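Student: pasting a predicted model and its sequence here:
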Amino acid sequence: MMESNLLNKKELLFAKALVLILKPLVKILISHNITYVGVQSLLKRAYVQVAEADFGLPNKKQTDSRISLLTGIHRGDVKRIRQASDEQPFEKEMKASLGAQLMAVWLSHPHYSDEDGNPLPLFKTEQDGVPSFENLVLSVSKDKHPRSVLDDWLAQGIVCITDDGQIQLREKGYVPEDDFEEKLFFAGKNISNHLAVVASNLEKKSPPMFDRAIYYRELSEDSVVQLERIAKQKMMAVLIEMNQLASELQVQDEKQNKPSGQIHLGAYFYKEFKDMEKDDDN
């Protein structure tokens, strides 16, 4: 009886946490006119892909029947989803990935940044052996014309042209302000990897992945603004430092022909203010 009560309590706590996780997602879905029915097919695909990738039996081929058993999805739907291929990156995903790589190099490589990780202004093309924006783009990809990347970044306000004709990065991070599809790409990467950390820690894998946060209530708006300003400064400094180190280690590992792992490091600051008038009415 005691074991049954503990199990029910665990299920209740899990359900409560799951609702908290789902609410922001549902808010995004409703705000973009995606109904419950509309998201069902996406949820089916995710269930099938996770079951296939992470819940196979040792030395046995994963079958449609087993995936159906694990997920509760009809075997015919499982077969259809498994036969469909959606792994090819879309144009926006490739564009976002290229932008993130360019930003990482600009903020870490000594040719393109100073010792503090501040991006140096770059001329469009190489002058007197000084690295240029063209060099930067071609160092990451030979498939994209530097002029096209520059035009796109100018349009999004990521860079600007200085009075002496140099290209100046406006933000210390690749955050496309006007390109909704690219924002979605980065949102998916960030949220997916954070949830993967949570999932790993809930499974009690050892060693646990780092996942820490602080929570405070009853703060004035001035205090929240002060905390946000300081947090942005300190977290950005850490991200720049880690970006430089990761870039150096990546070059080192590639030379030794042993790259096999990947990391994702992020930082966030959430804030919310109560509607005092609404609270008073209640």
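Tutor: Perfect, thanks for sending it.
Student: switch to C-alpha atoms for all contacts and neighbour counts from now on
Tutor: Will do.
Student: so residue 173 is in contact with residue 103, correct?
Tutor: Yes. Using Cα atoms under 8 Å, residue 173 is in contact with residue 103, at 6.5 Å.
Student: so for these two, which sits in the more crowded spot?
Tutor: Taking other Cα atoms under 10 Å, residue 173 and residue 103 do not tie; residue 103 has more neighbours (21 against 17).
Student: ok, that one to residue 27 distance?
Tutor: Separation of residue 103 from residue 27 (Cα to Cα, to the nearest Å) stands at 30 Å.
Student: so what touches stretch 193-201?
Tutor: 208, 209, 210, 211, 264 (Cα atoms under 8 Å, 6 or more residues apart in numbering).
Student: with stretch 130-144 instead?
Tutor: Contacts to stretch 130-144, defined as Cα under 8 Å, 6+ apart, come from residues 98, 101-102, 105-106, 111-112, 122-126, 145-147, 149, 167.
Student: make a ChimeraX selection of the buried ones in those residues.
Tutor: Only the buried members of the contacts of stretch 130-144 end up in this ChimeraX selection, burial being decided by 16 or more other Cα atoms under 10 Å:
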select :98,101,102,105,106,111,112,122,123,124,125,146,149,167
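Student: among the contacts of stretch 130-144, which are in strands?
Tutor: Within the contacts of stretch 130-144, residues falling in strands by DSSP state E are residue 167.
Student: out of the contacts of stretch 130-144, which are inside helices?
Tutor: Among the contacts of stretch 130-144, DSSP state H puts 98, 101, 102, 105, 106, 146, 147, 149 in helices.
Student: putting a second one here so we can go through both:
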Amino acid sequence: MQSPTIPPSMLSALRRVMRPLVRLMLRKGVTFPMFADLLKEVFVDVAHREFRLDGTVPTDSRISLLTGVHRKDVRRLRSEEGESLAALPENITLGAQLVNMWTTGKPFCSEPGQALPLPRLASVGGDLSFDALVAKVSTDIRGRVVLDEWLRLGIVRLDEHDCVHLEAQAFVPQKGFDEKAAYFGHNLHDHACAAVHNLSGDGQPFFERSVHYDALSPASVDHLRAAVEKDGMQVLLAFSRLASGLEEVDVPSAEQRQRITVGLYFYTETTDPDLSKTSDP
């Protein structure tokens, strides 16, 4: 079988995409051999799950042909229990539900996006307390357990009156590497899936847009950063309220259930002088 010609533009894009990931790996001690082994697992798993002919599970030989991974390795990897793409950890999904209710549902907010400080104990605040908020979402976990975890992650703070203040309008851990890594994997995966789908040209494209400027001063960048944090957060909260309202009335079957991710990001770095020269008139 003759190998298809790989567009140089694709290899260039992959090289660019990998740079920040390699930077993270080097900082965290992930070496090339470790990553190569991990990548080998992913190649085999994707070929096994997504490259079937007429629904038939591919053989070891076909996976080896598709991926370039040696057949012995393919057989070994398929016999091992691979780590599936699990949903976000339970503590994160619970946290997202709680923050959503705190910022959108009365009596816990003064208006959408404006979470009220809540007395910690139901014995003090009754239905308008942190304990009551947690009980609205789950009766299996105590408010104190959630509070201790959120204090560790920097999601909330406790004032001198024993009231709990929300420090962010969305569940975004300020501390806790494992929690931030979970969001990193979830968000980057879904963004990449949308971009890959759009690049394939199959079906209706997903919304994926951004704006780029390369001649801004540090002061202007700070101004834009603040605008994105304020206005962008309001946009995401509006989408969250819309999705929450729709989910309350939806009754899809198990086969019809779908999940969504809507994201917004901001990034800045020093403009490469070589690149800026090529773009000057």
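Tutor: In hand now; what should we look at? Everything quoted here is computed from the prediction, not taken from an experiment.
Student: re the thing from before, the ones in helices among the contacts of stretch 130-144 of the first structure into CSV, with extra columns for distance to residue 54 of the first structure?
Tutor: Below are these laid out as CSV (distance: Cα to Cα, whole Å):
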residue, distance to residue 54 of the first structure
98, 29
101, 29
102, 32
105, 33
106, 36
146, 40
147, 43
149, 38
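Student: returning to what we had before: columns secondary structure and distance to residue 232 of the first structure on top of the contacts of stretch 193-201 of the first structure, output as CSV?
Tutor: Conversion of those to CSV gives the following (DSSP: H, G, I helix; E, B strand; the rest coil; distance: Cα to Cα, whole Å):
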residue, secondary structure, distance to residue 232 of the first structure
208, coil, 26
209, coil, 23
210, coil, 20
211, coil, 18
264, coil, 18
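Student: reformat those residues as CSV; add distance to residue 6 of the first structure.
Tutor: What follows is those, written out as CSV (distance: Cα to Cα, whole Å):
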residue, distance to residue 6 of the first structure
208, 24
209, 26
210, 27
211, 26
264, 35
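Student: closest one of these to residue 35 of the first structure?
Tutor: residue 264 (30.9 Å; Cα to Cα).
Student: what lines up with residue 114 of the second structure in the first structure?
Tutor: Matched by TM-score structural alignment, residue 114 of the second structure corresponds to residue 118 in the first structure.
Student: which residue, other than its chain neighbours, is closest to that match?
Tutor: residue 107 (6.3 Å; Cα to Cα, 6 or more residues apart in numbering).
Student: how about the contacts made by that neighbour?
Tutor: 113, 117, 118, 119, 172, 240, 243, 244.
Student: what is the aligned counterpart of it in the second structure?
Tutor: Here residue 107 of the first structure is matched to residue 103 in the second structure, going by TM-score structural alignment.
Student: the counterpart of residue 56 of the second structure in the first structure: what secondary structure?
Tutor: The alignment partner of residue 56 of the second structure in the first structure, by TM-score structural alignment, is residue 60. Judged by DSSP: H, G, I helix; E, B strand; the rest coil, the three-state class of residue 60 of the first structure is coil.
Student: give me the number of residues near residue 60 of the first structure?
Tutor: Neighbour number of residue 60 of the first structure under other Cα under 10 Å is 7.
Student: how close does it sit to residue 66 of the first structure?
Tutor: Relative to residue 66 of the first structure, and taking Cα to Cα, residue 60 of the first structure is found at 11 Å.
Student: same question for residue 102 of the first structure.
Tutor: 43 Å.
Student: do residue 266 of the first structure as well
Tutor: 36 Å.
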